[in-house]
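Chemist: please work out how this folds:
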Amino acid sequence: MLETKIFHTNEIKEAAEKIREGECVSFPTETVYGLGADALNETAVSKVYQAKGRPSDNPLIVHVSSKAEVAKYAKTVPAVAEKLMSAFWPGPLTLIFQVKEDVFAPTVTAGLNSVAMRMPNNEATLQLIKEAGTPLVGPSANTSGKPSPTTAEHVYHDLKGNIAGILDDGETGVGLESTVLDITDPSRPAILRPGGVSKEALEQVIGTVYVDAHLVSADEVPKAPGMKYKHYSPEEPVVIVDGDDKVWEEAIAFYQHKGEKIGLLANEDRIARLQSDDLIPFSLGKEGNIEMAAHRLFAGLRYFETTNATLILAEAFPEKGLGIAYMNRLKKAAGAHFFGE
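Modeler: Below you'll find the predicted structure:
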C-alpha cells in the first residue's frame, strides 16, 4: 500500500516529480478534484484505473496547461475550437477532438479515434502540468461510481493508500464536472455531458449547439466520461423530490413508514420548514440558488455516508442553465428515481 502524501501549493515540484515517476497525484480544478497521471505513459494511466476501480472502456479527459498544446495531439484544430478555447479556457469546458495516432497511452482514448481535452482554471494545477512536463489524465479522484470529490479530504477518504499524493488547494468552486462538447464534426458540435458551461453560453460564441442526451448501455464504449446510466452514487439510495412542501411531507411520511432514516438534501429554507429531530439535513443553500446547489451537491451526497441515514431525499431543480447539469448528476445518483413515479 502506498503512502498518500498531502502536497501543499508550495510543494508542486515534489508532486510533479511523483507524476514523472509514473505515480498518480490528485489535483484540484475549478470543478472537482481530478486524479492525475502522465497521459503519455501507459503504465501510469493503468494505475488510475486500478486506483478508481474504473472500467478501462471509459475514456479519460486529458488536461493541458495551454491552448497551444492541443495542436500537438489533435489531428486538426478547427476554427470552432479556436473560438471556444478563446472564450472558455481556462475553464470548465472539455472539447473532444479527432486524435493523432500513437500520441497517448492506448487506454486514454479507450480505443476510440478521439480524445477529450481541457485546460483547467486552477493555477496550482496549471503549474503542476507545466512542472511535470506532460499532459495529465484527470478523471474525478473518487472510487468509480461514487460522488465526485470537491475537497482533498474527499479524495483521501476514497483513495488513501492507492495513490502517491494529493495536491491540496482547498474546496473547488463550480462543484460539478466540466461540460463535454464533441467537435469531431465541427459542423455539428454536440454536448455529451452538461456541466459548468451552459448550452446558451456556448451558442453565444459558436451558434447552434446540439445535445446528445443518450446514456450508454453497459456494453457500449462511451465517447466521454459520465455517460453511463448510474453514476455519482453514494452508499444510500437517493430519491428525487420535485414539488412543494406538501409533496416533501408525503415523501418523508412514506419512507419513514418503511422504517428509513431520512437524509434531507434540500435548500435551507425548506429544511427550516420541514426539519424535525428524526431527519438528517444537509443544506444546498438559499432557495432557488442553483449555483450554490450545484456547488454543494456532491458534498451533500458524500455527507450522508458519515451519518446513519438509510435513504436520501434530494431536491429537484428546473432543467435550465446550470440546472441541466445539476439534474443530470442527480438523476444518475438516483438512477432517475423520482418520488411518486
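Chemist: CA only for contacts and neighbour counts going forward, please
Modeler: Noted.
Chemist: give the buried residues for stretch 16-25.
Modeler: 16-20, 22-25 (16 or more other Cα atoms under 10 Å).
Chemist: quick one, strands of the stretch 201-341 of the chain?
Modeler: 210-211, 238-241, 262-266, 279-283, 311-315 (DSSP state E, counting those that start in this stretch).
Chemist: count of residues packed around Y303?
Modeler: When neighbours are counted by other Cα atoms under 10 Å, Y303 registers 17.
Chemist: what's the distance between it and E203?
Modeler: According to Cα to Cα, to the nearest Å, Y303 and E203 sit 36 Å apart.
Chemist: likewise for A37?
Modeler: Counting by Cα to Cα, the separation of A37 from E203 is 33 Å.
Chemist: burial of P106, as a residue count?
Modeler: By other Cα under 10 Å, the residues close to P106 number 18.
Chemist: should've said S217
Modeler: As a burial measure, S217 scores 11 neighbours (other Cα under 10 Å).
Chemist: so it is in contact with K228, correct?
Modeler: Yes - under the criterion of Cα atoms under 8 Å, S217 makes contact with K228 at 6.7 Å.
Chemist: for Q98, helix, strand, or coil?
Modeler: Put simply, Q98 is strand when judged by DSSP: H, G, I helix; E, B strand; the rest coil.
Chemist: burial count for it?
Modeler: If you count neighbours by other Cα under 10 Å, Q98 ends up with 19.
Chemist: pipe the buried residues of stretch 16-25 into a markdown table and attach distance to L181 per row.
Modeler: Output for the buried residues of stretch 16-25, formatted as a markdown table (distance: Cα to Cα, whole Å):
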| residue | distance to L181 |
| --- | --- |
| A16 | 29 |
| E17 | 32 |
| K18 | 31 |
| I19 | 28 |
| R20 | 30 |
| G22 | 29 |
| E23 | 29 |
| C24 | 26 |
| V25 | 26 |
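Chemist: could you also give me the structure for this second sequence? I'd like to compare it with the first:
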Amino acid sequence: MTNLLDASSSGLQTAARILREGGLVAFGTETVYGLGGDATQPKTVARIFEAKNRPRFNPLISHFADAQAAFTQVVANPLAHKLADTFWPGPLTLILPRAPHSTVSDLAADGLPTLAVRVPKGETVQALLKLVQRPIAAPSANRSGRISPSDAAHVLEELDGRIDAVLDSGPCQVGVESTVLDISNPERPTLLRPGGITLEALQAVCGTIFMPETEVDAAPASPGRLLSHYAPHLPVRLNATDVAPDEALLAFGNTQPSEAAISWNLSESGNLEEAAARLFTGLRTLDKQGQSHHLRGIAVQPIPQHGLGLAIQDRLNRAAAPRPALPPEDLPA
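Modeler: Predicted coordinates for the structure are as follows:
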C-alpha cells in the first residue's frame, strides 16, 4: 500500500526520510509528478525502473534544490550559468558533462558521459529537496510509456502498491514535462525535448538552437526521447478535422466537430498554457471513458505550432507513435 502524504511539515519530513533511506516517493513539480529516488544509490534507481517498467537504456533527470547543488554534479559552462540564472527554478533540464567526482549513479545516467540536471519550481518540491540534500532522480510517476500524471490521484492509479509514498501538492501548473536542452557543447545548444520553456524563450538567451536530425527509439541520450511515449490505451489520430462516431475527441479552440461521442477541450479560448496544463488529464479522461464506451480511438484537433504548442505536439506525436509490445501487467483489461 502506498502512503499518501500531505504537504505539511510532517508530510515533508516523512517524505524526506523515506528518500534518504532509499525509498521511492512521488511528488509534484510545476510540470508533472515525478517518481523520486536517491540518485546516488544504484539499488534505489533500479527500483524506479522496476516500479515504472521503464527500459533501462533511458536515462533519468536528477533534481536539485538550487543551481549551486546541481553544478556540483556536472561541468557547468558559462551558458549553463546564464540559462540557470534565467530559468531556474523552472521547467528546464540541462544536459552537461558529468563531473569527475559526480555521485550520481551510472544507472541513473545510463552510463553516459553527460548528466541531465534540473532545479524544479514549486514550494513543496523545493522544501523537499532542501530537506533531502541529495540528487533526486525523478522520471514521471507513471508506468513507462503511459500518460504522465498531473495530480496525486493519477499517480495512485498507476503506481499504488509499487512505491512507498506520494507527496500530494495538488495539480501541476505547467502540465507538460520540462524542456531538455543539451549544452554539453555550448557552441551547439540542441533542443532534445520541447517542454515548459518555449523555443522562443531559449533563443532569446542562446541565439541559434539546433534540433536533432532524427528521432531514436533505441538508446536515447536524454530522458523523454522514446518514440512511443505518453500513450493512452486507445490509438491516437492527429490533426483531425472530423471525428467518427466511435472516436473520442481531444479538442482545441471554439470550433469542433459535433459528432464526437465524448470530448475534452484543452482550451476553448485557444490558450496554449491552459492547453498544456490540461493535456495529460484530457488524454487520461478520454482514454478511460472511451474504453468504457467501447470506442476505437481518440481524434485530436490540430494544435498551433508556436510557444507551448511545440511541447504539446511533441507529446501528442509520441502518444500516436507505433507502440512496442506491452508487459502483461500493462495491457488494458
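Chemist: now the TM-score, please.
Modeler: Superposed pair, TM-score by TM-score structural alignment, normalised by the length of structure 2: 0.91. Supporting alignment: 316 aligned residues with a Cα RMSD of 1.6 Å.
Chemist: point to the residue nearest the middle of structure 1.
Modeler: Closest to where the C-alpha atoms of structure 1 average out (Cα atoms, centre = their mean) is E177, at 3.3 Å.
Chemist: the helices in the stretch 151-300 of structure 1, which residues?
Modeler: For the stretch 151-300 of structure 1, the helices defined by DSSP state H, counting those that start in this stretch occupy 152-159, 199-206, 245-257, 268-274, 290-303.
Chemist: touching the shortest one from outside, list them.
Modeler: Outside helix 268-274 of structure 1, the residues that touch it by Cα atoms under 8 Å, 6 or more residues apart in numbering are 245, 249, 264, 281, 283-287.
Chemist: next, the buried residues of it.
Modeler: 268, 270-271, 274.
Chemist: likewise the first one?
Modeler: Along helix 152-159 of structure 1, these residues count as buried under the neighbour rule (16+ other Cα under 10 Å): 152-156, 158-159.
Chemist: now the third one
Modeler: Within helix 245-257 of structure 1, the residues that qualify as buried by neighbour count (16+ other Cα under 10 Å) are 248, 251-252.
Chemist: one more: stretch 212-223 of structure 1?
Modeler: Within stretch 212-223 of structure 1, the residues that count as buried by 16+ other Cα under 10 Å are 215, 221-223.
Chemist: and those residues as TSV, adding distance to V77 of structure 1?
Modeler: TSV is the format used below for the buried residues of stretch 212-223 of structure 1 (distance: Cα to Cα, whole Å):
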residue	distance to V77 of structure 1
L215	27
V221	24
P222	22
K223	19
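Chemist: looking at these, which one is closest to M292 of structure 1?
Modeler: Within these, distances to M292 of structure 1 taken as Cα to Cα reach their minimum at L215, with 26.3 Å.
Chemist: and the closest one, how close does it get to G196 of structure 1?
Modeler: Using Cα to Cα, L215 of structure 1 is found at 19 Å from G196 of structure 1.
Chemist: can you count the residues close to the aligned residue in structure 1 for V119 of structure 2?
Modeler: Using TM-score structural alignment, the partner of V119 of structure 2 in structure 1 is M119. Applying other Cα under 10 Å, we find 25 residues neighbouring M119 of structure 1.
Chemist: cool, and the one 5 residues further on?
Modeler: Applying other Cα under 10 Å, we find 20 other residues in the vicinity of A124 of structure 1.
Chemist: got a list of what it touches?
Modeler: Contacts of A124 of structure 1 (Cα under 8 Å, 6+ apart): 9, 12, 28, 169.
Chemist: what helix or strand is the second one on?
Modeler: Here I12 of structure 1 is covered by helix 12-20, with elements defined by DSSP states H and E.
Chemist: give me the mean deviation of that helix from structure 2.
Modeler: Mean deviation of helix 12-20 of structure 1 relative to structure 2 after superposition (mean Cα distance after the TM-score superposition for structure 1): 0.6 Å.
Chemist: list the helices and strands that helix packs on?
Modeler: If contacts are counted by 3 or more Cα pairs under 8 Å, 6 or more residues apart in numbering; DSSP states H and E, helix 12-20 of structure 1 sits against strand 25-27, strand 34-38, helix 123-132, strand 165-167.
Chemist: need those in CSV (columns: distance to P237 of structure 1).
Modeler: Output for those, formatted as CSV (distance: least, Cα to Cα, whole Å):
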stretch, distance to P237 of structure 1
strand 25-27, 28
strand 34-38, 25
helix 123-132, 34
strand 165-167, 29
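Chemist: tell me which of the ones you listed sits nearest to Y49 of structure 1.
Modeler: Ranking the helices and strands packed on helix 12-20 of structure 1 by proximity to Y49 of structure 1 (Cα to Cα) places strand 34-38 first, at 9.8 Å.
Chemist: after the closest one comes which helix or strand?
Modeler: Using DSSP H and E, the helix or strand that follows strand 34-38 of structure 1 towards the C-terminus is helix 42-52.
Chemist: buried residues, that next one. List them.
Modeler: So helix 42-52 of structure 1, judged by 16+ other Cα under 10 Å, has buried residues 42, 44-49, 51-52.
Chemist: ok, now stretch 180-187 of structure 1?
Modeler: Residues of stretch 180-187 of structure 1 classed as buried: 180-184 (neighbour count, 16+ other Cα under 10 Å).
Chemist: what's the answer for stretch 281-292 of structure 2, then?
Modeler: Neighbour counts over stretch 281-292 of structure 2 (16+ other Cα under 10 Å) mark 281-284, 286-287, 290-291 as buried.
Chemist: of these, which is the nearest to L131 of structure 2?
Modeler: Nearest to L131 of structure 2 out of the buried residues of stretch 281-292 of structure 2 is T281 (Cα to Cα; 30.1 Å).
Chemist: just give the closest residue to the closest one, not the sequence neighbours.
Modeler: Leaving out its chain neighbours, the residue that sits closest to T281 of structure 2 by Cα to Cα, 6 or more residues apart in numbering is S150, at 6.9 Å.
Chemist: cool, A108 of structure 2 as well?
Modeler: A108 of structure 2's closest residue in space is L60 (Cα to Cα, 6+ apart), at 5.3 Å.
Chemist: shouldn't the one you found be in contact with P135?
Modeler: No - with contacts counted by Cα under 8 Å, L60 of structure 2 stays clear of P135, the gap being 11.2 Å.
Chemist: what is the neighbour count of P304 of structure 2?
Modeler: Counted with other Cα under 10 Å, the neighbours of P304 of structure 2 add up to 14.
Chemist: and it, what's its match in structure 1?
Modeler: So P304 of structure 2 corresponds to P318, using TM-score structural alignment.
Chemist: check which helix or strand the closest residue to I96 of structure 1 other than its chain neighbours maps to.
Modeler: Once flanking residues are discounted, I96 of structure 1 sits nearest to A116: 4.2 Å by Cα to Cα, 6+ apart. Assessed by DSSP H and E, A116 of structure 1 sits inside strand 114-118.
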